[in-house]
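Chemist: Just the structure for this:
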Amino acid sequence: MNIAIWLFVVLLVVAVLLGAVIGFFAARKWFKKYLEKNPPVNEQMIREMMRQMGRTPSEKQVRQILSSMNQYK
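Modeler: Okay, here's the model as predicted:
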């Protein structure tokens, strides 16, 4: 009876570790795929957003916004 309990505990620990490893790689693959579809904000996106708001941004404004966004990453 005692051996059965230890076997169950060992199998449970192995299953949890295996699940964690598989989960890590699955999440990594999903996140890479997500970043390909939705890339991080770049200068061109900032310019386009400002144009949609009715403003024509200068290069200095674009770089200020980009640096302030990168500061919070």
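Chemist: from here on, contacts and neighbour counts on C-alpha atoms
Modeler: Fine.
Chemist: which outside residues touch stretch 48-57?
Modeler: Arg47 (Cα atoms under 8 Å, 6 or more residues apart in numbering).
Chemist: Just the endpoints, please. Distance across that stretch?
Modeler: 9 Å (Cα to Cα, to the nearest Å).
Chemist: please give me the structure for this one as well, since I'd like to look at both together:
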Amino acid sequence: MSTLWVVLIAILALIAGVALGFFIARKYMMNYLKKNPPINEQMLRTMMMQMGQKPSQKKIKQMMRSMNNQMDK
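Modeler: Predicted coordinates for the structure are as follows:
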């Protein structure tokens, strides 16, 4: 009977640890991406120039704002 309790507690602890680890890692990555966005204005400007567009500051700001709004959702 005591072996059953040990196995049951071990399984519950494993499930709780996996769930807690997932949520902590998710929260960490969300904060990391918010502080260090994967695309900045210079990268956006370079991409637009490679596509043959002449980027204006207004267009770049508009695209950055729309990307930030997408990340907030």
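Chemist: Give me the TM-score for this pair.
Modeler: The TM-score (TM-score structural alignment, normalised by the length of structure 1) is 0.64; 63 aligned residues with a Cα RMSD of 2.5 Å.
Chemist: and the residue nearest in space to the middle of structure 2, what element?
Modeler: Among the residues of structure 2, the one closest to the centroid is Met30, at 4.0 Å (Cα atoms, centre = their mean). In the assignment (DSSP states H and E), Met30 of structure 2 maps to helix 2-35.
Chemist: That helix: what's the following helix or strand?
Modeler: Assigned by DSSP H and E, the successor of helix 2-35 of structure 2 is helix 41-50.
Chemist: about what we covered before: ok, now how distant is the residue nearest to the centre of structure 2 from Ile9 of structure 2?
Modeler: Using Cα to Cα, Met30 of structure 2 is found at 32 Å from Ile9 of structure 2.
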